[in-house]
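In: Okay, sequence plus prediction incoming.
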Amino acid sequence: MAGQDESASQRVSQDELFFDPQELGADGAPTGVEAEQVSEDADRITTPFDPESISIETQSTTVDLLLSRLREGMIDLAPDFQRRAGIWSDVQQSRLIESLLLRIPVASLYMAQQANDDWSVVDGIQRLTSIARFVEPDVVGMTPLTLRGLDYLEQFHGRGYQDLTGRLRIRLRETQLVVHIIKHGTPEAVKFNVFSRINTGGLPLTRQEIRHAMIPGPARGVLAELAESPAFGDATCYSVSSERMADREMVLRFLAFRLQPPADYRTYDFDQFLADAMHRINGLAEAQRAELEREFRQAMGSAEAIFGEQAFRKLRHGQIRKSPINKALFEAVAVNLAELDQADRNRLVASRHEVVEGFRDLMNDWDFERSISVATGDPAKVRRRFEELRKLYRGVLEHA
C-alpha cells in the first residue's frame, strides 16, 4: 500500500510539471487556451515601411456628427461584438450618458479608415453604442436606453432621451468627443501595432479583436459560424472561451494554413499573416468559402475521433491532468488531417491508439515541443510542427 501511495504521489508530482498556463479572459478566468510564450520582438514593427505613409489624424467631433455617420452606414460597429460577454450593463451605459451631461471628458475613440472613408471602430464600440442607444436607438437596432444607477443626476432616473429638456438634448448632441483615426494607406502592420497598445479600461485588446475590427467583410461571418459550430465545440470539449475571440483566432489559423501551405510560410510577422488570411477569405467566391468550411468540419470530426478529449492538447507519457488547448497544435493537427482524403482519415481513426502513442513520443522531442510553445510564428518552428505531424500520420497509415 505504501508503495502504491508513493507511486501515485510521484505521478501527481510529475503531472504538475506538465501543467501549462492558460490565457485569461476579461474577468480573469481561464479561456481554455494555453498561453503562448512570445519572443521579445513580437510587438515590434519588423517590416520596413515608409514613415511618410503613416498618418494618424486626431479629430474633435460631436455626438451629432458621429450619429450622422452611423445613420449613413459610414461607421462599422462590428455588431457581433455586442453579442460577446462583457457588454456594458444598462447602469454602465447610463453612467456614460451622465458623464456627457455633466461635461466630464470620456476616453477617446480609435478608428481605422477604410478605402471609401468609412470608419471601423477598433476601440470605443461600447461607448458609441451606448450613446446611440440612448439618443437614436433605431440606428443600432436596440431597445431605447432608460437611465438608471446614476451617481449625481438622480432626478433623471428612469428617463429616456425624449424626457430630457430641449437644452439638455442639444448639450448631449453637441458634446465633443476625441477620435483618433488611422488613415487609409498606413501600413496594416503599423495599424496593428498601434491598436495592440490601446487599453480598454485597462484591458488590452486581443490580436483577434483588432483584426476583427480592422478587416470587415465575409471573413467575420465565416469565423463566427465555424467557431460556434458543434464540430468545433465537440472537438475542443467546448472549453475554448469566445469572450476575447480566442475561438475565432483558432479557426482563422486553420483557414490561413489551408490557403497558404505551411511549407511556403516565410514571414516572421504571424499577426500580419493572419490578417492577410482574412483579406484572402474576403476575396474568395462563396463556393470556395463553403469548401473551406466543409474541410474544417471534417478535420474537427476526425481529430475528435482520433484524440478524443485530448485533441489539440499536449499529451505526454505519464501525464494525468488534461492540458489546455494549444493553438499551434490545433493548426498542425487539424490542417494535416484536412490534407488527407476521407479514406485515410478513417484509417487513422481505426488506428487511433497508434496515433496517440506516436504523439506522446513526439512530445518528448524538445525541438517539437518548443515549436508549439515558444515564438510559434517563427517560420522554422511552423514548418517543424507541421512536418512532424505529417510524418506521424503517414507513418501510421503505412503500417495500417
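Out: Alright, I've got the coordinates. Residues are numbered from 1 along each chain as shown.

In: Going by C-alpha atoms from here, please, whenever you check contacts or count neighbours.
Out: Noted.

In: who touches residue 374 in this structure?
Out: The contact partners of residue 374, taken as Cα atoms under 8 Å, 6 or more residues apart in numbering, are 36-39.

In: Mind checking which of the residues you listed are buried?
Out: Neighbour-count burial (16 or more other Cα atoms under 10 Å) is assigned, among these, to residue 36.

In: Can you tell me which of the contacts of residue 374 is closest to residue 396?
Out: The shortest approach to residue 396 among those belongs to residue 36, at 29.3 Å (Cα to Cα).

In: what's the burial count for the nearest residue to the closest one once chain neighbours are set aside?
Out: Closest residue to residue 36 apart from its sequence neighbours, by Cα to Cα, 6 or more residues apart in numbering: residue 373 at 6.0 Å. Residue 373: 21 surrounding residues under other Cα atoms under 10 Å.

In: Included below, for side-by-side comparison, is a second structure:
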Amino acid sequence: MALEDLSGTDLPEEAIDEASPPDDALTTEDLDQVVLYTVDWSVQSILERIGDSFNINPTFQRRDAWTISKKSAFIESLMLGLPVPQIVVAEDRRRGRFIVLDGKQRLVTLKQFAAPDDNFPTFKLRGMRFASELEGLTFEQMQTSLTGGEFADSFLSQPIRTVVVRNWGKPAVLYEVFIRLNQNSLPLSPQELRQALYPNAFTRWINDRSSESEPLHRARRTSTADFRMRDAEMLLRYVAWVTRFKVYRGNLRQFLDDTCEEGGSAWESQGADHFEKIASTCETGIDRTFEIFGDDAFLRYDGEKYNRRFNIAVFDLMAVALGDTNLSDEAVSANRDAIRAKFEELCAEDEDFRKSITATTKSVTAVSERFLTWARAVEEIAGVDLRITADVEALTSDN
C-alpha cells in the first residue's frame, strides 16, 4: 500500500466561504463506519518504503513550509528520543496507498535529511539545542563521524506513531477529518487533500503550473508558490468556472473535486495544450485586473474605500470576465476607467450584487448573480459577448 503526501507576506484573505467546508450531507452513520488503528513505523522503515510503497510527491518540494531550523529541531527530537507529533493517514485500498491527512512536512523532512536525491536535496542541521556537536552536518557526515554515528543509529530506530483511518467510505469524511485536524492550528488549504484524492496528470499540472505563475502570485501579493496551495486552488477554481459552470449545484468542494477527476480524463484526450490555454486566459484576466484597478485589484469595494483583504469571489469574477478571449487588450485599455467605475457603482448601489460577493457559495443564486451581473456590465461597456454569460444563463434556466 503506497503512502501519498498531502498535507513572502501576502494580503490577509477575506474569506466568504471555505472551498471545502464540512459537508452538511454527512451523517453519524457515515462516521460510524470509520475504523481507527495505530501502527509504529521506525524512521528506517519509512525511509526504506519511500519511493517504493510510500509515494512522497516531489512537486511538494516547491511548497516547502518548514525552515531549516524547524526541520533540524524535528530531526534532533527523533535522535534524542523525544516525542514528536503523530502522523495521520487514510487507508485507500482501492488504489493501494495511504493518503496523508497530517504529517506531510515531517515525511518530506525525513526524506530530505536521510535519503536525499535529485528531487529531495539534503540540508545541514542548524540551530541544534542539545546535540551541538552535530551542527552543520548532513546525515551522511553524521554517519561517518565519531560522535554522530550513535545519534544516526538512534534516529533510524526511532518509532513514529501513525494513526490509520480505515473504512472512510467517501471523500467528504476525509475532508471532515482534515478540517478538524487543522482547526486549532495554522489553517491549511484543502487543496492538499484534493491533490491526494485525485492523483492524475491534471492535478499535477494544477500544482506545477500555479507554483510557477507570477500573475497568480502577484494576485495574492506573494513572490513564490504558496505552501498552503492557495494559488493552486485559485487556478483550479478558474478552470472549473470557465469549463463547468453549467453543472454547478451549490457544493463548491464537490464541484472542484469533480473538476479534478474530469480534468484527469480530459487530459488523456485533449492534452496539456488545452489546459495551458485556459491557464493563459486566467493570467490575462489577472494582468488586466491590475491594469484597471492597480493596488486595489481583487479587493472588495465597500462604497467608500477598498477593503484591504484579498477577496476570492472578486478574484473569480475579474479573472473569468476580463480573461475572456472575446475581450481585446485594446477594449480593456480604452474602457479601463469605465470598468473600474462600474464595479464601484455595483458594490455601492446594487444591494443584490454587494450581497452576492459576500454570500456563501452554497447559494447557486448568489454565485450566478455575481457572475452574471459583472459579466453583463463588462459586455455593455466593451461591446462584446463574454462566454461566461451563456454558461450562467444555462445554469439559471435549469434551476
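Out: Ah, there it is. Remember, predicted model here, so these are calculated numbers, not experimental data.

In: Can you pull the TM-score for these?
Out: The TM-score (TM-score structural alignment, normalised by the length of the second structure) is 0.77; 364 aligned residues with a Cα RMSD of 3.5 Å.

In: returning to what we had before: closest to residue 393 of the first structure out of the contacts of residue 374 of the first structure?
Out: Taking those together and measuring to residue 393 of the first structure by Cα to Cα, the closest member is residue 36, at 25.2 Å.

In: same for the lengthiest helix in the second structure, what does it pack against?
Out: Using DSSP state H, we find that the single longest helix of the second structure is helix 252-293. With contacts taken as 3 or more Cα pairs under 8 Å, 6 or more residues apart in numbering; DSSP states H and E, helix 252-293 of the second structure sits against helix 201-211, helix 214-219, helix 230-244, helix 312-322, helix 329-334, helix 336-349.

In: and of the ones you listed, who's closest to residue 151 of the second structure?
Out: helix 201-211 (36.5 Å).

In: At which residues are the strands of the first structure located?
Out: With DSSP state E as the criterion, the first structure has strands at 22-24, 30-34, 56-62, 75-76, 109-113, 119-123, 176-182, 199-200, 203-204.

In: Give me the neighbour count for the alignment partner in the second structure of residue 75 of the first structure.
Out: Alignment note (TM-score structural alignment): residue 75 of the first structure maps to residue 54 of the second structure. By other Cα under 10 Å, 19 other residues sit near residue 54 of the second structure.

In: Pull the contacting residues for residue 54 of the second structure.
Out: 1-4, 46, 97-98.

In: Could you do residue 9 of the second structure as well?
Out: When contacts are counted by Cα under 8 Å, 6+ apart, residue 9 of the second structure touches 221-222.

In: repeat that for 7 Å
Out: With contacts defined as Cα atoms under 7 Å, 6 or more residues apart in numbering, the neighbours of residue 9 of the second structure are residue 222.

In: Pull up the gap between it and residue 377 of the second structure, please.
Out: 33 Å (Cα to Cα, to the nearest Å).

In: Next: residue 79 of the second structure.
Out: Counting by Cα to Cα, the gap from residue 79 of the second structure to residue 377 of the second structure is 62 Å.

In: try residue 239 of the second structure
Out: With the distance defined as Cα to Cα, residue 239 of the second structure ends up 22 Å from residue 377 of the second structure.

In: quick one: which of these two has more around it?
Out: More neighbours surround residue 239 than the other of residue 239 of the second structure and residue 377, with 23 against 17 (other Cα under 10 Å).

In: tally of neighbours for the residue nearest to that one when sequence neighbours are not counted?
Out: Sequence neighbours aside, residue 278 is the residue nearest to residue 239 of the second structure in space, at 6.8 Å (criterion: Cα to Cα, 6+ apart). Counted with other Cα under 10 Å, the neighbours of residue 278 of the second structure add up to 19.

In: Please report the distance of the residue mapped onto the residue nearest to residue 36 of the first structure from the second structure from residue 347 of the second structure.
Out: Under the alignment (TM-score structural alignment), residue 373 of the first structure pairs with residue 358 in the second structure. Noted for residue 358 of the second structure: a distance of 11 Å to residue 347 of the second structure, by Cα to Cα.

In: do residue 12 of the second structure as well
Out: 20 Å.

In: Tell me which of these two has more neighbours.
Out: residue 347 (21 against 12).

In: ok, now which ones touch whatever residue of the first structure lines up with that one?
Out: Taking TM-score structural alignment, the alignment pairs residue 347 of the second structure with residue 363 from the first structure. The neighbourhood of residue 363 of the first structure, defined by Cα under 7 Å, 6+ apart, consists of 315-316, 369.

In: What about those residues, which one has the most neighbours?
Out: residue 315 (23 neighbours).

In: The second structure: which residue goes with that one?
Out: When the second structure is aligned by TM-score structural alignment, the residue opposite residue 315 of the first structure is residue 301.

In: swap in residue 386 of the first structure?
Out: Residue 386 of the first structure maps onto residue 371 in the second structure when the alignment is built from TM-score structural alignment.

In: I'd say that match and residue 317 touch.
Out: Yes: the pair residue 371 of the second structure / residue 317 is scored as a contact, 6.0 Å apart, by Cα atoms under 7 Å.

In: Can you tell me how far residue 102 of the second structure is from residue 223 of the second structure?
Out: Using Cα to Cα, residue 102 of the second structure is found at 26 Å from residue 223 of the second structure.

In: Compare the two and say which is more crowded by neighbours.
Out: residue 102 (24 against 16).

In: Quick check: the gap between the more buried one and residue 181 of the second structure.
Out: In this structure, residue 102 of the second structure and residue 181 of the second structure are 7 Å apart, going by Cα to Cα.

In: and what of residue 114 of the second structure?
Out: Using Cα to Cα, residue 114 of the second structure is found at 27 Å from residue 181 of the second structure.

In: neighbour count winner among the two?
Out: With other Cα under 10 Å as the criterion, residue 114 of the second structure and residue 181 differ in neighbour count, and residue 114 comes out ahead with 21 against 15.

In: ok, so what distance separates that one from residue 71 of the second structure?
Out: 12 Å.

In: same thing with residue 398 of the second structure?
Out: Residue 398 of the second structure sits at a distance of 52 Å from residue 71 of the second structure (criterion: Cα to Cα).
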